[in-house]
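> Sequence plus the predicted model coming up.
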Amino acid sequence: MDNSATNSEPLVVDLSIPFPTSREAEIAYGTLSVDAEPKRSSVKKTVVHKDNMLHIHFESNDARFLRVSVNTFFDHLGLVVQTMERFGPPRLK
């Protein structure tokens, strides 16, 4: 029996993450958008920065890969937020 959760319809997760300022969202975007999903994961991830928001779109036909990708993203997001909190508000460019 195959236990994989593969669907013919793509599974989608859309997130909108607010930041206190546009600059902080821009820093998070610059950090989180550089890592492409591994080719073997079959997950498509799109990160968009607009004003003080990050919009993230995940899409996959495999629920397990989608779950791992979203969990990993939240781990990285947590690290970015902790780093910004530790070093204070970002300076203007």
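Thanks, I have the structure now.
> From now on I want contacts and neighbour counts done on CA atoms only, so please keep to that.
Will do.
> need the longest strand for this structure.
The single longest strand within the chain, with elements called by DSSP state E, is strand 6-18.
> So which other helices or strands are in contact with that one?
Here strand 6-18 touches strand 53-62, helix 63-87, going by 3 or more Cα pairs under 8 Å, 6 or more residues apart in numbering; DSSP states H and E.
> okay, pairing it with this:
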Amino acid sequence: MAATQSQWEFICDMEIDFGSEKNASIVYAALAVDKELQPDKVKRIMTVSDGKLSVHFEAIEARFLRASFSAFVDVLTLATKTIEEFGQGMKL
């Protein structure tokens, strides 16, 4: 059964400033390929603007939001460390 609009009551927003549109776009591209495993339970919307990556999560239960957010942050951390290590000397 598909979730209705009123079921998406668990929400989390985050914004990460990468200092440049290029770095934010690199991280966006790395993370965009990983789709949500349960799109009927969790939605994730990402945008890049002014060197910042904005991410919006919605879920039908808190546990789905926590699991999705936690997995996302793990990959986000890896992508950020990769830019720090191999980027143009930029420290985030």
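Thanks, I have it. Owing to the predicted nature of the structure, the values given are computational and were not obtained by experimental measurement.
> Overlay the chains and give the TM-score.
With the length set by TM-score structural alignment, normalised by the length of structure 2, the two chains reach a TM-score of 0.82; 84 aligned residues with a Cα RMSD of 1.9 Å.
> Can you add mean neighbour count and distance to Ser41 of structure 1 and give the helices and strands packed on strand 6-18 of structure 1 back as CSV?
Below are the helices and strands packed on strand 6-18 of structure 1 laid out as CSV (neighbours: other Cα atoms under 10 Å; distance: least, Cα to Cα, whole Å):
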stretch, mean neighbour count, distance to Ser41 of structure 1
strand 53-62, 19, 9
helix 63-87, 14, 6
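> Distance of the residue nearest the centre of structure 1 relative to Ser8 of structure 1?
Structure 1 has Phe73 as the residue nearest its centroid, 4.4 Å off, counting by Cα atoms, centre = their mean. For Phe73 of structure 1, the distance to Ser8 of structure 1 (Cα to Cα, to the nearest Å) stands at 24 Å.
> before we move on, what about Arg40 of structure 1?
17 Å.
> and what of Val81 of structure 1?
Val81 of structure 1 is 36 Å from Ser8 of structure 1, by Cα to Cα.
> Kindly report the same for Val80 of structure 1.
Val80 of structure 1 is 34 Å from Ser8 of structure 1, by Cα to Cα.
> on that earlier part again, what's the nearest residue to the residue nearest to the centre of structure 1 if we skip its chain neighbours?
Leaving aside its sequence neighbours, Phe73 of structure 1 sits nearest to Leu32 (Cα to Cα, 6 or more residues apart in numbering; 7.8 Å).
> Please give me every residue in contact with the one you found.
Shown in contact with Leu32 of structure 1 (Cα atoms under 8 Å, 6 or more residues apart in numbering): Val47, Phe73, His76, Leu77.
> Try it again at 10 Å.
Glu26, Val47, Leu54, Ile56, Phe73, His76, Leu77, Val80 (Cα atoms under 10 Å, 6 or more residues apart in numbering).
> try Phe69 of structure 2
Contacts for Phe69 of structure 2 (Cα under 10 Å, 6+ apart) come out as Cys12, Asp13, Met14, Val42, Arg44, Val55, His56, Phe57, Glu58, Arg63.
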